[in-house]
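**Q** no sequence on this one, just coordinates:
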């Protein structure tokens, strides 16, 4: 009886939401209960269905967009039917996950470790559905696996580039929510910067949010006023505030998660990318082929899951000596000569 009530609740929410989208012309998403937005399914084979849940907006040009791009790869390359829910609050996770499971989705992806506990619990009731959690180490037989990309190595490379590009001897890193994936990247940034340029000053702060663009911008401006001439912000949607502050102040920025140079071509030197789109698509392909095991996967530089974006217009401006130092750091992470330890 309880499952039937929840099922009806899920269906009612989707029906109301889709009606609202239609009333608005279908061109923009509308907010469902718990500030979670739901899209309609998009193309592909109807025999295999994949759902994605993200904690923030999929157009953030960062963390959430990374997962969404992975979903598009699944749709385009694996020909699966896909659907996503964005801005899913913790209080709504259970209902959304169960809704997709009841609708017969073969794979449900929770983008972020915060989905882990709910996935583990719900998965027990749906043994024929696969549950994937990103940025996590959870696993549970027979149907829960996780994908994690080495945030420490990502931070190390961001810090390396920032330090080598600094003229003032001061760089800054700003993290969003105080969660392991982000705190690890901020700590890795410090280690990478200090290894590249001994004695460099590293300013850092955690915002406590991934959504407050104004707070990120104000924090970046404060660091710039303290002498930082290169800024890195790893804070999902809020990260754009750090880049905007750098742009307005005439200093440099390092992008995170996706290539963020297009948002500020004269400001963002490079970005250290976490290739979640590829990692997610490959993992779903393994499920389709019956090859995935219920285990945790950790991917890093050596796996091609963490890498530098192009330097774009900065390519001709960066001295070859500095490029070689950056490449040396990449190679050292690949072969294990450098092990980032920021616990």
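**A** Structure received. The shown structure was predicted, so the numbers you read here are calculated from the model rather than taken from an experiment.
**Q** Every contact and neighbour count from this point should use C-alpha atoms.
**A** Noted.
**Q** what about residue 2, neighbour count?
**A** Neighbour count for residue 2, taken as other C-alpha atoms under 10 Å: 6.
**Q** mind checking how far the host helix or strand of residue 328 is from the chain centre?
**A** If you go by DSSP states H and E, residue 328 is part of helix 320-335. Its chain's C-alpha centre and that of helix 320-335 lie 24 Å apart, by C-alpha atoms, centre = their mean, to the nearest Å.
**Q** so how far is residue 218 from residue 166?
**A** Using C-alpha to C-alpha, to the nearest Å, residue 166 is found at 21 Å from residue 218.
**Q** Compare those two and say which is more crowded by neighbours.
**A** residue 166 (18 against 14).
**Q** who's in contact with that one?
**A** 229, 230 (C-alpha atoms under 8 Å, 6 or more residues apart in numbering).
**Q** which one's the longest helix in the chain?
**A** Ranked by number of residues, the top helix in the chain under DSSP state H is helix 2-23.
**Q** for comparison:
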């Protein structure tokens, strides 16, 4: 099966607004669904997490926010189930089918095969998946993907401008497209800064030529905070003073390293605005690379309820605000007016297609 993370099309007509990260309600684990009760509709929207769970302060939680919003604003029934192991994915999706869900949202690249298999087996159920798209999707299967390379390019440029050591770093939870897209954009943003400023800021943790870099080892890397901390420490020991962890919950390890550095190291966050989802670390977060997964999930559910669901993938871009660079918050005074102006120009050039992220 040929896979594609980013479909080369922008859905510019989709106007998106951002919702804050809500605290998710109690959720089930294993394969037992948890269901909401206060509803006015027979329509039922459901969600299956990957191993990170709905409290990962990252893409699972943000996606779940979209389900919560749909339940509240659309007056529909909702159910959700958390996965504890990759072996749970197919069974958890089946549990949602058995729970009579009209639309099932799966969260994460790793659920791609299980979601496609279920869509083929249950053609009367609508499916959407976060961070995965298919070359030829089933008519009842919609990919929700995000061109994270675009805001990561901005983050790389900003990181290069902030570095005092001349070295910045990035690492991932696993070598999958939904992770490496961030790392590629970050490195290209640093390269843009070097070209424009005549500098030589080094990127540790990602080799753009080889398309390979630093990843957390082990079977559950996205939950391994200690592993994330170890990789972050390795990068800092080599001189990196601004980090971009792309590792779900495990990225907190980089925040811990930054917090312990006494102001010498900053660590960005991904998927959400870290100053919202990881508020206790806000002082060490220069900015974050965000994805409006909650909005995309909400819209997919609403379209399914309204009979407007299609298998055309949603692609979040800077142009439609499906991806974004978060505010600088506590670091605002450290980012020069010139850099802010340059970032505005770069964003406009990316939207216009003048700058392309490979």
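**A** Thanks, I have it. Values in this document were obtained by computation on a predicted structure and should not be read as measured data.
**Q** Please state their TM-score.
**A** Here the superposed chains carry a TM-score of 0.85, computed using TM-score structural alignment, normalised by the length of the first structure; 312 aligned residues with a C-alpha RMSD of 1.9 Å.
**Q** For stretch 324-337 of the first structure, list every residue counted as buried.
**A** 326, 329, 330, 333, 334 (16 or more other C-alpha atoms under 10 Å).
**Q** Alignment lookup: the second one to the second structure.
**A** In the second structure, the residue paired with residue 329 of the first structure is residue 346, using TM-score structural alignment.
**Q** how far away is that match from residue 196 of the second structure?
**A** In terms of C-alpha to C-alpha, residue 346 of the second structure sits 11 Å off from residue 196 of the second structure.
**Q** now swap in residue 32 of the second structure and tell me
**A** Residue 32 of the second structure is 54 Å from residue 196 of the second structure, by C-alpha to C-alpha.
**Q** Likewise for residue 89 of the second structure?
**A** For residue 89 of the second structure, the distance to residue 196 of the second structure - C-alpha to C-alpha - is 46 Å.
**Q** the more surrounded of these two?
**A** residue 89 (27 against 9).
**Q** when you align them, which residue in the first structure goes with that one?
**A** Residue 89 of the second structure maps onto residue 93 in the first structure, by TM-score structural alignment.
**Q** Residue 241 of the second structure now?
**A** Using TM-score structural alignment, residue 241 of the second structure sits opposite residue 229 in the first structure.
**Q** what sits against the most centrally placed residue in the first structure?
**A** Nearest to the mean C-alpha position of the first structure, by C-alpha atoms, centre = their mean, lies residue 63 at 2.5 Å. Residues near residue 63 of the first structure by C-alpha under 8 Å, 6+ apart: 236, 237, 257, 258.
**Q** preserved in the second structure, out of those residues?
**A** Retained in the second structure by both residues aligned by TM-score structural alignment, their matches' C-alpha atoms under 8 Å are the following of the contacts of residue 63 of the first structure: 236, 257, 258.
**Q** could I get these as JSON lines with secondary structure and distance to residue 116 of the first structure?
**A** Below are those laid out as JSON lines (DSSP: H, G, I helix; E, B strand; the rest coil; distance: C-alpha to C-alpha, whole Å):
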{"residue": "236", "secondary structure": "helix", "distance to residue 116 of the first structure": "19"}
{"residue": "257", "secondary structure": "strand", "distance to residue 116 of the first structure": "21"}
{"residue": "258", "secondary structure": "coil", "distance to residue 116 of the first structure": "23"}
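**Q** which one of the residues you listed sits closest to residue 339 of the first structure?
**A** Nearest to residue 339 of the first structure among those, counting by C-alpha to C-alpha, is residue 257 at 20.3 Å.
**Q** how much space between the aligned partner of that closest one in the second structure and residue 327 of the second structure?
**A** Following TM-score structural alignment, the counterpart assigned to residue 257 of the first structure within the second structure is residue 271. Distance of residue 271 of the second structure to residue 327 of the second structure, given as C-alpha to C-alpha: 14 Å.
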